[in-house]
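Engineer: only geometry, no sequence info:
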């Protein structure tokens, strides 16, 4: 009998030469969707016990400890990130500590593809597909938010100032990949003029 094997959404995709940034898939990202009431101290305490750190409760923020990171998605939803191999243990801990508390924890590791963008021109490339002003001061490292990207639903996480993770549903992975590869071409680079001096 053959055994089940996992293959990431973009396992056979390769970024072309001549891009202004680096684009690659993060294939082993484990993801857990956590639901609960941020107004419930018992829920927050149990989640803290399971993860080892507090859930972020401010909109569009994230928190991390070691190789585990949590993204705030809404007033009652968080996305817990880890390696795929570690997600099973984290889920088991959550379900144990949250037993009897109004909550839901589900492994959604196969739901999304994660595309990482790295380089000084990441913000300009991303803005070709979204109306977000990523050059404003609102998108510092740690920021996360849902967005409309190239006409599809996506999740953006600012990992570092020049490192961004874009999460898209698995069925749109190749579409998002192709869009990014096309708009990140060096020949398509956008020149930003910035603030201009007023002519004398």
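Structural biologist: Yep, that arrived. Small disclaimer: the values here were computed from a predicted structure and weren't measured. Residues are numbered from 1 along each chain as shown.
Engineer: CA atoms for contacts and neighbours, from now on please.
Structural biologist: OK.
Engineer: in whichever helix in the chain runs longest, what's buried?
Structural biologist: Criterion DSSP state H: the longest helix present in the chain is helix 84-97. Residues of helix 84-97 classed as buried under the neighbour-count rule (16 or more other C-alpha atoms under 10 Å) are 84, 87, 88, 90, 91, 93, 94, 95, 97.
Engineer: which one of those is nearest residue 149?
Structural biologist: residue 84 (25.6 Å; C-alpha to C-alpha).
Engineer: got another one to weigh against that:
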């Protein structure tokens, strides 16, 4: 019998939806793919974690820092979501734990709990605003801004990565729900145009 621990493979929660990445109504949806995801807590942890993580952990509210394929998203006064390449999970965790050994903190691997959806195009903000109660205009929510918010009944982390690009972090169980609503909205917007 095969060892389940070594034969198990993570499958995207959007496998049934993400095959078609056609732009509809000025919006393209895509599965952001697997990633390392950690929730870091601790007011002193940001300074200790920035160097080994390779990205300055933002201390300004609602901001994200990124570079070298990694990102740190501010979620609260002492909480951040850290994103990196999927194959780096163990290395990131080890480096951060060593750097923060004497610092009060919590570092939790949430790589399997969450997934990302990329929402892109000139209609991206409008499509997201069908279910997100924030002002997503470029003036109010510029590139580099992130926020923990709601998408209908799902809690998400929304990050504007460019003028017409957003990254949605959502719990795996809610990903199809968020995808389907975005798909319906973009189709309705296309029909109304």
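Structural biologist: Nice, I can see it. Please read these numbers as outputs of a predicted model, since none were measured by experiment.
Engineer: before we move on, the earlier item: which elements pack onto the longest helix of structure 1?
Structural biologist: Judged by 3 or more C-alpha pairs under 8 Å, 6 or more residues apart in numbering; DSSP states H and E, helix 84-97 of structure 1 is in contact with strand 29-36, helix 41-51, strand 103-107.
Engineer: could you dump these into a markdown table with mean neighbour count and distance to residue 182 of structure 1 added?
Structural biologist: Formatted as a markdown table, these follow (neighbours: other C-alpha atoms under 10 Å; distance: least, C-alpha to C-alpha, whole Å):
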| stretch | mean neighbour count | distance to residue 182 of structure 1 |
| --- | --- | --- |
| strand 29-36 | 21 | 25 |
| helix 41-51 | 17 | 39 |
| strand 103-107 | 17 | 32 |
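Engineer: can you list those in a markdown table and add distance to residue 157 of structure 1?
Structural biologist: Listed next are those as a markdown table, based on distance: least, C-alpha to C-alpha, whole Å:
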| stretch | distance to residue 157 of structure 1 |
| --- | --- |
| strand 29-36 | 14 |
| helix 41-51 | 20 |
| strand 103-107 | 19 |
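Engineer: farthest pair within the buried residues of helix 84-97 of structure 1?
Structural biologist: Largest separation among the buried residues of helix 84-97 of structure 1 by C-alpha to C-alpha: 84 and 97, giving 20.7 Å.
Engineer: re earlier: which of the helices and strands packed on helix 84-97 of structure 1 sits closest to residue 120 of structure 1?
Structural biologist: strand 29-36 (24.0 Å).
Engineer: so the closest one corresponds to what in structure 2?
Structural biologist: Taken onto structure 2 by TM-score structural alignment, strand 29-36 of structure 1 occupies residues 35-42 there.
Engineer: check what contacts that stretch and list those residues.
Structural biologist: Residues outside stretch 35-42 of structure 2 that contact it (C-alpha atoms under 8 Å, 6 or more residues apart in numbering) are 78-89, 104-111, 114-115.
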